[in-house]
Structure formats: C-alpha cells, structure tokens
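Chemist: Structure of the sequence below:
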Amino acid sequence: MKWISLLGATGSIGTQTLDVIRNHPDDFKLAAFSAGRNIDGAKKIIREFQPEFVSVAEKAGCDRLRTEFGSAVTFGHGEEGLVEAAVYPKADMLVNAVLGSVGLLPTLQAIEAGKTIAIANKETLVTAGHLVMEEARRHQVDILPIDSEHAAIFQCLQGENKDEVKRLIITASGGSFRDLSREELAHVMVKDALNHPNWSMGAKITIDSATMMNKGLEVIEAHWLFDLPFEQIDTILHRESIVHSLVEFRDNSVKAQLGTPDMRIPIQYALSYPNRMALPGSNRLDLAEIGQLHFQKMDKARFYCLKLAYEAGKIGGSMPTVLNAANEAAVTAFLEEKIPFLRIEQLIEKALARHNGIKHPDLETIQSIDAETRSFVRSLISF
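Modeler: Next up is the predicted model:
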C-alpha cells in the first residue's frame, strides 16, 4: 500500500491521478490533497476517498468544509496548508499537480521530509531546478516525472548508461495553431487557443502548448531531470502525440516510448514505479489502425517562445525564473482577453531583456524575482 499526497486534486492531472487511485484501491490510498478554490470538487473527493488532511486556497473555503465534515478531516488553507498537505506524515509520495510556481515551496519541503516526488508541475523545476535537484540528491529522494514527454525519456533510459546518451528528443504536437502562419496568429481568439487537437488539459497549459512555451519549459525541465546540457536536448513536431519522446545513444540507435494520448499512463507509472500495472479503461495502441506517424523539424522562428526558452535555459541562473513568471502573467492576461496572442511572447522577451541574471539564486531571491517580474509584466499590460 502506498499513501499519496496530491496537490492540485481538482485539476486535469489531479483528477486523472484520482482515477488511477480509484482503479487500484488495494495499492494506493489518498492521505492528503489540496484543491485550490474548488470547494464543491473538494467535497466530492473527501466523500469518495476519505483523506485525513485537505487544504484549500482561502480560509472561507476551509471553514465551509470544516462545518460540513467536522473533525473527521483536518483542514488547512493558503501556502501553509499547501505545505502541510505536501509533507503530511502518512504520505509516502507527493504528486505535485498544481499550476505554476506555487508548487516550488511545497516540493522543497516534501523533499526535506523524505517524500518521493512525482512531478507534473514543470514550473517548479524551471523556476528553481538547481535548488530542487540539489535537495533531492542531499536527501536521497527520487524525482519521478509525470509529464508524458519526461516519463517517456525516463522509461527509455531504464537499464541504460547515461554517459552513452547522445541526445534527448522531445516531441510536440504543435498545439491549437500549428498550421497557422505568424500573420494568422495575430487574430486568434482565446476560444480557438483552448481547442487542443490531441490532449484535454487545463487552460494555461493549453495556451502554453499553442505558443510552444510548454515545450520550452519541458526542455528546461529535462535539463534538470536528466542532467544533460541544452545542446543535447532537441524538439521535434509530431502531430499524432503517439511517440511521446525519444532517446538517441552514441551508437546512433534510438529508443522511443509510444502510447495513446492518455495522461493516466505516465501518472500510473510514476505511482507504481518500478513496476507496471494494468490500466482499466485505457485504449490499446493500434499502429495498424493509425497507419502513419508524421514528424517535422521545429521552426523556432515560427514558435518564438521555444527560442526564448532555450536562450533563458542556456543562460541559467535566475533567467528561467523570469521566463516562467513573465509567461504566467502574460498567459493570464491573454485568457482574460486583455492582450492579443502574439503579445504573450513580446512581454516575455521584454522581461528577459531587462533582467540582470543571478548565477545561483537562493529561494528568497527566486521568490522576489518571480514577484517583481509578474509586477513588471502587469505594468506593461495596463497601458
């Protein structure tokens, strides 16, 4: 039996994690979870999974839940509650599925508490990968990737010598606007951007997929997870989202991990690692039925956010913190229909250009830079 603490339980990855737990009641139990502002969603999870601790964003929501469930469950709220859920003593593993850099502090605290980390919150590693991986090594804690691309690379590397890896090849669907020109992108609307061709995801990550920033963040995340330089991490456009990523070795052989676009597969692999389990309700991959798989070179002039991510990652230090914070602020503005689509990349570029990088920032410095960058981007939006 493995006890799970789940941050972001009502989001896309969170609900699919709950589905995995639901399908294997003798193997996994939910010890604690966070649910942001989705109080009704939290109530349903409490009734079904009977966790011991629950955290929500605000005290008012916490009070509502406490009134309904009494002392049967312990409740918390805010950042303190998020951390308490992450380090909950009964939990063996933290599944970090929250959105944005809010996942950083709970992850660091859970590492210090000796929890295995299953991470779907890429912003944690983008914002402070050096701190996270240093702490993981110091406390001998495993960081297991949930993103389908990183889970694919992780599986391809099983039984292999990392020194024999020539490069990682991360696949990208191209997102909602993969067939549009730069000129056509100037006129796209929020509802169009949220219509992803392959995956069902939350709003922010769907926009990141459309700008290709999602792939840029994954490149930076892969750098930290697999300890390889950016020169050995490539991206390739793959429309079908069947090949989730590839690893090329020094003898020019290539291993790929394939599967249907179902996030429960990498989630379950992280929860059950190093073993595999049956996955009820998942469709088998039928290559004969698919017939063809398509691949295309990535155009960084077309997908400018990917270019910015590579540049920020190579500079390192505090620059990826700025990249992520500026992107989050700009995407929020786009979703609120305050800026056009191409303005996202322009705001990110302005934030990066004005920042004087810090080589090895500590947590306090990272948090300060994150907050200052968001404020700067919002100031540009207000004009």
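
Chemist: Every contact and neighbour count from this point should use C-alpha atoms.
Modeler: Noted.

Chemist: All the strands of the stretch 251-383 of the chain, in order from the start?
Modeler: Ranges of strands in the stretch 251-383 of the chain, per DSSP state E, counting those that start in this stretch, are 254-258, 296-297.

Chemist: Next, the contact list for residue 62, please.
Modeler: Residue 62 sits next to 55, 56, 75, 76, 77 when contact means Cα atoms under 8 Å, 6 or more residues apart in numbering.

Chemist: Is the residue lying closest to the fourth one once chain neighbours are set aside in a helix, a strand, or coil?
Modeler: So the one you mean is residue 76. Among residues not flanking residue 76 along the chain, residue 55 sits closest, at 4.5 Å (Cα to Cα, 6 or more residues apart in numbering). Under the three-state scheme (DSSP: H, G, I helix; E, B strand; the rest coil), residue 55 adopts strand.

Chemist: residues touching residue 55, list them.
Modeler: Taking Cα under 8 Å, 6+ apart as the test, what residue 55 contacts is 33, 34, 35, 36, 62, 75, 76, 77, 78, 81, 82, 85.

Chemist: which residues touch the third one?
Modeler: Okay, so that is residue 35. Contacts of residue 35 (Cα under 8 Å, 6+ apart): 7, 8, 9, 10, 41, 42, 54, 55, 56, 57.

Chemist: Just list the residues touching the second one, thanks.
Modeler: So the one you mean is residue 8. Contacts of residue 8 were listed using Cα under 8 Å, 6+ apart, and they are 14, 33, 34, 35, 36, 96, 97, 98, 99.

Chemist: next SSE after whichever strand or helix holds the second one?
Modeler: With elements delineated by DSSP states H and E, residue 33 resides in strand 28-34, which encompasses its position. The C-terminal neighbour of strand 28-34 among helices and strands, as given by DSSP H and E, is helix 39-49.

Chemist: just checking, what packs against that next one?
Modeler: Applying 3 or more Cα pairs under 8 Å, 6 or more residues apart in numbering; DSSP states H and E, one finds that helix 39-49 contacts helix 59-69.

Chemist: Okay, buried residues for the helix it packs on please.
Modeler: For helix 59-69, the neighbour count (16 or more other Cα atoms under 10 Å) marks 61, 62, 63, 65, 66 as buried.

Chemist: Second input sequence below; structure requested for side-by-side comparison:
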Amino acid sequence: MRRVLVLGSTGSIGKQTLEVARRAPQHLQIVGLATYCDYKTLQAQAAEWQVSLLGLVEPPANEPHDHLYVGVEGLCAMVQRDEVDVVVVALGGAIALLPTLAALEAGKTVALATKEVLVAGGAIVMETAQRHNATLLPIDSEHSGAFQAMLAGKPDQVARLILTASGGPFRTRPLETFDTITVAEALQHPNWSMGRKITVDSATMMNKGLEVIEAQWLFGLRLEQVEVLIHPQSIVHALVEFVDGSVVAQLSVPDMRLPIQYALLYPERIDSQLPRLRLEQVGQLTFETPDPARYTCLALAYEAARIGGTMPAVMNAANEVAVRAFLNEQIRFTDIPRWVEATMHAHTPAPPTLENVLAADAWARAWLTARL
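Modeler: Down below sits the predicted model:
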C-alpha cells in the first residue's frame, strides 16, 4: 500500500489522481490533500477520503484554518510527514518548486506533473534527488512515454528523444486570424482534458517547450537530442531512438489517468480499467514538423534552454503572467510570445542557484505585471 499526498488536488491532474486511487484501493491510500485556494472543494475531498492532513497556499480570510498547513512553507512541512510515501506534485507553476525540493530532501518518491519545477530549477531538483536517494517520476504523458521507452536500452545508448504534440486547436487555423483568437477558442483542446493554463500553453506550444527543458533534466540529455513532432492523433506520446538506429515508441489512448497510475505504482502494472488502444479504429498516425511562425513559443523555450542559468525560470514566469493576462482578456493570444520574449530580453541571466532562481522568478513576474 502506497500512501499518497496530492499537491494540487482540486485541479485537473489532482482530480484524475483521485480517480486512479478510487480504482486501486488495494494499492493506493490518499493520506493528504493540498491546493492553492479552492477551500470548498478541498473540504469535500477531505470528507470523501477521510483525511485530516490538508494544506492551502492561500487560506480563506473569513474561515478558521488552524487545522490547515498554510502557504508554501506549510506545504513543505506536509510533504515531509512520516505517513507520506509518495507526493504527487500537480500545483500549477513554479510555486511547486520548494515543496518538491522538500519532498526530495525527505527521501519521498515524487510523481511530478508540474513542468515548471524542472524548467525553473532543474539542476537544483536533480541534484537534490540524487543527494537524498529520492525517486523522481514523471506524470506528463510524453515524459512517462519516454521513461517507458528508454527501458529498452541503457541511458548512454539513447541517441535522440522525440516528444509529440497535438498541435493544439489552431494547427490549421490561418495565421492572419490569430489576433482574433478568443479565450474560449484557446481552451478547446482537440484531444486532452486539462487545466486552463496548460490548455493555453498547448495552443501556443509553450507546453512542449517546457517539456523539452524538462526532458533534458529528467533523462540527462543534451538540448540537441530532444526534438518535437506534431502528431494530431495524440496516440504516440514519445519515441526514443537508440544509437543503433532502433526506435522504440510508447502508445496509448490520450488519457492522463494512465501515466498517473504508472507513476504511482511504478514499477508495478495493474489493470487501469481504461479504454484500450485499437489501432484499427485509429486508422492513421501522422507526424509533421512544427511551423515556427505558428508556434513561436517553442523557439523561445529552446532559446532559454540554450542560454541557461536563470533564463528558463524567467521565461516560465513571464509565460505564467502572460497566459493569466490572456485568460483575463487583458491581452491578445498573439501577445503571449511577444511579452515572454520582451521579458527574456530584459533579463541578465545568473547561475541557477536556488536563491538566484527564486529571485529571477520574482523579478520576471514583477517586471511583466508592471507593463500589462
């Protein structure tokens, strides 16, 4: 029995994690729940799962919360509790960095869904996991697929990793109409059920840029070894090419509950009770190179990774602010990459120490917020 704490339990990944636990009561026990500010949903989840280990980043002002772990510091204390074996990190954004480090320092297994953790603090996170002999497993479908495919060889035998992307809702939309894209249109992902922020990131393909950086750290790859292909069917999640020319791919129906279950139970496998892949029904699998004019955020992510230091943290923070502004209808869809690029150009990168990463993240948020 694995005892699981879910950070971000009221979000899309968090709720799907609880669905996985409901289907596997002999294997998984939910022992703690935390979220950003949705206290009402958190209370309902706590009642269902009969847990008292609860946390909120921002507690309600008019309700008693003495029984809660509060703020980032509270979440850091939660993840280190003795009754926790596995910490699911599904809090959106770089705010999840410190709780992730705290869990790894306590030797917990971390099932990581939050891309921004490794984007902002990859070197620090991987060093912490190694130093404390802690296990870090990916929940992202692409990284889960890559992890599984890489088991076919040794790490030093990997020549290339290909991450796939659906292309989002605007893969074939005329470029001249991008200035008129609405929030509602951007949130209509063709294949996946996800939260609002990551759905917009999928439309700009910033999510794939974040995943490229994340893959570097998770698998110890050079930037030039990680490539992206558009695969509209979202059936092939990752492909690993080995030095002999063999390519191993991981395929499944596009359902986040499968990589969540894999991470929670690794290395065991049980019946997921999910729909099975029927290739004869899919019919055709297609792949294409991303159009740089359509997906400018992908190029910005590669640029940030090449520059290194604190630049990925700044790029990520600027994207979070810009996406929030778009969702609040303060800026246009096409303004997202423009503001991210402007923030990157205004930043002088520093070595990626924890102090510098946190300072760069705060600087980028303040710099861009002041200009929107």
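
Chemist: and the strand holding residue 33 of structure 1, which stretch of structure 2?
Modeler: The alignment of strand 28-34 of structure 1 onto structure 2 (TM-score structural alignment) spans residues 28-34.

Chemist: how far apart are that stretch and its match in structure 1?
Modeler: Compared with structure 1 after fitting, stretch 28-34 of structure 2 deviates on average by 1.0 Å (mean Cα distance after the TM-score superposition for structure 1).

Chemist: And the contacts of that stretch?
Modeler: 1-10, 18, 21, 42, 45-46, 49, 51-57, 75, 83-84.

Chemist: Please compute how far that stretch lies from its chain's middle.
Modeler: 20 Å (Cα atoms, centre = their mean, to the nearest Å).

Chemist: Kindly report the same for stretch 313-325 of structure 1.
Modeler: 16 Å.

Chemist: buried ones in it?
Modeler: Going by neighbour count (16+ other Cα under 10 Å), the buried part of stretch 313-325 of structure 1 is 313, 316, 317, 318, 319, 320, 321, 322, 323, 324, 325.

Chemist: Could you dump those into TSV with distance to residue 209 of structure 1 added?
Modeler: Shown next, in TSV, are those (distance: Cα to Cα, whole Å):
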residue	distance to residue 209 of structure 1
313	18
316	22
317	24
318	23
319	21
320	18
321	19
322	19
323	15
324	14
325	16
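
Chemist: Just give me the neighbour total for the aligned partner of residue 219 of structure 2 in structure 1.
Modeler: Matched to structure 1 by TM-score structural alignment, residue 219 of structure 2 sits across from residue 226. Residue neighbour count, defined by other Cα atoms under 10 Å, stands at 14 for residue 226 of structure 1.

Chemist: repeat for residue 370 of structure 2
Modeler: Residue 370 of structure 2, neighbours per other Cα under 10 Å, totals 8.

Chemist: Can you name the residues that contact the counterpart of it in structure 1?
Modeler: Under the alignment (TM-score structural alignment), residue 370 of structure 2 pairs with residue 379 of structure 1. By Cα under 8 Å, 6+ apart, the contact list for residue 379 of structure 1 is empty.

Chemist: quick revisit: give me whichever of the strands of the stretch 251-383 of structure 1 is most buried.
Modeler: Among the strands of the stretch 251-383 of structure 1, ranked by average contacts under mean count of other Cα atoms under 10 Å, first place goes to strand 254-258 (a mean of 17).

Chemist: where's the equivalent of residue 253 of structure 1 over in structure 2 relative to residue 305 of structure 2, distance?
Modeler: Matched by TM-score structural alignment, residue 253 of structure 1 corresponds to residue 246 in structure 2. Going from residue 246 of structure 2 to residue 305 of structure 2 by Cα to Cα, to the nearest Å gives 27 Å.

Chemist: Also residue 220 of structure 2?
Modeler: 14 Å.

Chemist: Repeat that for residue 18 of structure 2.
Modeler: Counting by Cα to Cα, the gap from residue 18 of structure 2 to residue 305 of structure 2 is 34 Å.

Chemist: Start and end of stretch 283-297 of structure 1, how far apart?
Modeler: 29 Å.

Chemist: Quick one: residues in contact with stretch 251-270 of structure 2.
Modeler: For stretch 251-270 of structure 2, the external contacting residues (Cα under 8 Å, 6+ apart) are 13, 16-17, 19-20, 27, 86, 111, 137-141, 144-145, 191-192, 234-238, 272, 274-277.

Chemist: Run the chain-centre distance for that stretch.
Modeler: Taking Cα atoms, centre = their mean, the mean C-alpha location of stretch 251-270 of structure 2 is offset from the chain mean by 15 Å.

Chemist: Repeat that for stretch 346-363 of structure 2.
Modeler: With Cα atoms, centre = their mean, you get 20 Å for stretch 346-363 of structure 2.

Chemist: what's the span of that stretch from first residue to last?
Modeler: End-to-end distance (Cα to Cα), stretch 346-363 of structure 2: 10 Å.

Chemist: Over to stretch 3-15 of structure 2?
Modeler: From its first residue to its last, stretch 3-15 of structure 2 covers 16 Å (Cα to Cα).

Chemist: what comes up buried for it?
Modeler: 3-15.

Chemist: cool, and stretch 335-351 of structure 2?
Modeler: So stretch 335-351 of structure 2, judged by 16+ other Cα under 10 Å, has buried residues 335, 336, 337, 338, 339, 340, 341, 343, 344, 347, 349.
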